[in-house]
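Asker: Sequence and predicted structure, then a few things I'm wondering about:
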Amino acid sequence: MNSPAAEVVRLLTVRGETLAVAESLTGGLVAAEITAAPGASKAFRGSVTAYATELKHRLLGVDATLLERRGAVDPQVAAEMAAGVRKALGADWGLATTGVAGPEEQDGQPVGTVFVAVDGPWAADSGSTGGGKVASLRLNGDRAEIRMESVRSVLALLLQQLASEQTENERAQDTEQNGGF
């Protein structure tokens, strides 16, 4: 069985689509996981590791007021990071990770609070600036475990979205072939 990253690369390659990643707490681990998969260059555009809060605004277009009010560990920040990296790197799909790996809390959020997000082609249709899917996680473990589980979770979120989009496309094709029924 393929690793989640290899499966992401395979599916995106088959679909002729690309991926970009914005990372905070994972510090490049998502990009490393994806680029470890054979054939990654066919689907992976690149990544932005925006560890510092102001880089989330400057490089990824996350709303400065949002960052000021809620801090970097926030579901809407994750959504805007995913949309921002997708736009900045010209990809079909954007992933993002933000959260607290420890050892201390950040922005009033406890260790293990993580938000992962995916932004994709459906969001462009709605003119989205961060209207993608976000998963809120409460992870246990040490710093390394929290970071690795964040990587697994964001890849799983993308795979789930790719599968659900595939199902919708198949349903639409069936409806079309059956005269709209």
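Answerer: Received, thanks. Residues are numbered from 1 along each chain as shown.

Asker: make it CA atoms for all contacts and neighbour counts henceforth
Answerer: Will do.

Asker: Mind giving me the packing neighbours of the helix or strand encompassing residue 59?
Answerer: Using DSSP states H and E, residue 59 falls within helix 53-60. On a contact count with 3 or more C-alpha pairs under 8 Å, 6 or more residues apart in numbering; DSSP states H and E, helix 53-60 meets helix 64-70, helix 75-89.

Asker: As TSV, the ones you listed with mean neighbour count and distance to residue 35 would be great.
Answerer: Formatted as TSV, those follow (neighbours: other C-alpha atoms under 10 Å; distance: least, C-alpha to C-alpha, whole Å):
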stretch	mean neighbour count	distance to residue 35
helix 64-70	13	30
helix 75-89	27	16
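
Asker: Could you check stretch 118-126 and say which residues are buried?
Answerer: Burial within stretch 118-126, assessed by neighbour count using 16 or more other C-alpha atoms under 10 Å, is assigned to 118, 119, 120, 121, 123.

Asker: And residue 172, how close does it get to residue 158?
Answerer: Distance of residue 172 to residue 158, computed by C-alpha to C-alpha, to the nearest Å: 21 Å.

Asker: got it, and residue 86?
Answerer: Plainly put, residue 86 is 13 Å away from residue 158 if you go by C-alpha to C-alpha.

Asker: what about versus this one:
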Amino acid sequence: MFKGLKRWFSKPKKTSGYVYYVKFVFEGEIFYKLGFTTKNSLSERFSYSGSDDFKSIKKTIFFTYRPNAWYIEQDLLDYFEKHLAFGKYSNDSTKPLAGNGQSELFKTDVLGLDEELYKVPDHLREDYRKRRQDAVDNTILMFFLITITWGFWAVVLIVMWLVDLMSTPQTPPIILMKPQHPHHIQEIINTLVDDSKYPEN
């Protein structure tokens, strides 16, 4: 009840507008911001009062109009509150977006929408494939050479070696898993992405 009253008194005059999710880079450190604005663009939103914070935008993940945008933003912020980078009421002049939405920053991709985080880079994928192929090639070569040299005993040695090889699997590239959300939260996120007026990159 207290939270509902607090939300009522903090409600802006205009609750329609845009819900957005943006990736920022401040001095090499990545942040994600979930927010609400009545401005028609993020450059306008983050150049307010002469601010140049818009220059730190790395990627707009979604920017979506909703007649109840402020309420949607509040629902999402309430759900993800424990993941906030600096706390719900943070306004520290030594940290990013001081007085400009700092309390809505996250250090991780809480919505699970920054696709590049969840892809295995091509060079790692190729390295893993090559290591697996090298292991197969070396096994065939070893089998051939030992069989020619040692005959019957080669079979025993090869079996022992294969058992050891199979007990030490090749380590695949690490893939970061997307966060999982309750159905109603995921539905909100999905519709915001689908209706966004901005492309993901």
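Answerer: Structure's in. What do you need? Quick caveat: nothing in here was measured; it's all calculated off a predicted structure.

Asker: How alike are these chains, TM-score-wise?
Answerer: Once superposed, chain against chain, the TM-score is 0.25 (TM-score structural alignment, normalised by the length of the first structure); 87 aligned residues with a C-alpha RMSD of 5.8 Å.

Asker: related to what we said a few turns ago, out of residue 172 and residue 158 of the first structure, name the residue with the larger neighbour count.
Answerer: Comparing residue 172 of the first structure with residue 158 by other C-alpha atoms under 10 Å, the one with more neighbours is residue 158, at 23 against 13.

Asker: Can you flag which of the buried residues of stretch 118-126 of the first structure belong to strands?
Answerer: 118, 119 (DSSP state E).

Asker: Could you dump the buried residues of stretch 118-126 of the first structure into TSV with distance to residue 168 of the first structure added?
Answerer: TSV is the format used below for these (distance: C-alpha to C-alpha, whole Å):
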residue	distance to residue 168 of the first structure
118	17
119	17
120	14
121	13
123	15
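
Asker: before we move on, back to that, touching both of residue 86 and residue 158 of the first structure, which residues are there?
Answerer: residue 95 (C-alpha atoms under 8 Å, 6 or more residues apart in numbering).

Asker: For residue 137 of the first structure, which residues are in contact?
Answerer: Neighbours of residue 137 of the first structure in contact, by C-alpha under 8 Å, 6+ apart: 112, 113, 114, 115, 116.

Asker: ok, back up a step: with distance to residue 151 of the first structure as extra columns, can I get the helices and strands packed on helix 53-60 of the first structure in a markdown table?
Answerer: Below are those laid out as a markdown table (distance: least, C-alpha to C-alpha, whole Å):
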| stretch | distance to residue 151 of the first structure |
| --- | --- |
| helix 64-70 | 23 |
| helix 75-89 | 14 |
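
Asker: What is the burial count for residue 64 of the second structure?
Answerer: Neighbour tally, residue 64 of the second structure, other C-alpha under 10 Å: 20.

Asker: Likewise for residue 157 of the second structure?
Answerer: Other residues close to residue 157 of the second structure by other C-alpha under 10 Å number 15.

Asker: I'd like to know which elements the helix or strand it falls within is packed against.
Answerer: Element membership for residue 157 of the second structure, per DSSP H and E: helix 152-166. Other elements packing on helix 152-166 of the second structure under the criterion 3+ C-alpha pairs under 8 Å, 6+ apart are helix 122-150.

Asker: how about the helix it packs on: buried residues?
Answerer: So for helix 122-150 of the second structure, counting by 16+ other C-alpha under 10 Å, buried means 128, 143, 146, 147.

Asker: now, among those, which is nearest to residue 7 of the second structure?
Answerer: residue 128 (51.3 Å; C-alpha to C-alpha).

Asker: Quickly note the distance from that closest one to residue 163 of the second structure.
Answerer: 21 Å.

Asker: Residue 62 of the second structure too?
Answerer: Applying C-alpha to C-alpha, the value for residue 62 of the second structure to residue 163 of the second structure is 51 Å.

Asker: For the two, indicate the residue with more neighbours.
Answerer: residue 62 (24 against 11).

Asker: Wasn't that one part of a strand?
Answerer: Yes - under DSSP: H, G, I helix; E, B strand; the rest coil, residue 62 of the second structure sits within a strand.

Asker: Please tell me how far it sits from residue 155 of the second structure.
Answerer: Residue 62 of the second structure is 61 Å from residue 155 of the second structure, by C-alpha to C-alpha.

Asker: Same question for residue 58 of the second structure.
Answerer: Counting by C-alpha to C-alpha, the gap from residue 58 of the second structure to residue 155 of the second structure is 58 Å.

Asker: shouldn't residue 136 of the first structure be in contact with residue 98?
Answerer: No - between residue 136 of the first structure and residue 98 there is no contact under C-alpha atoms under 8 Å: 10.2 Å.
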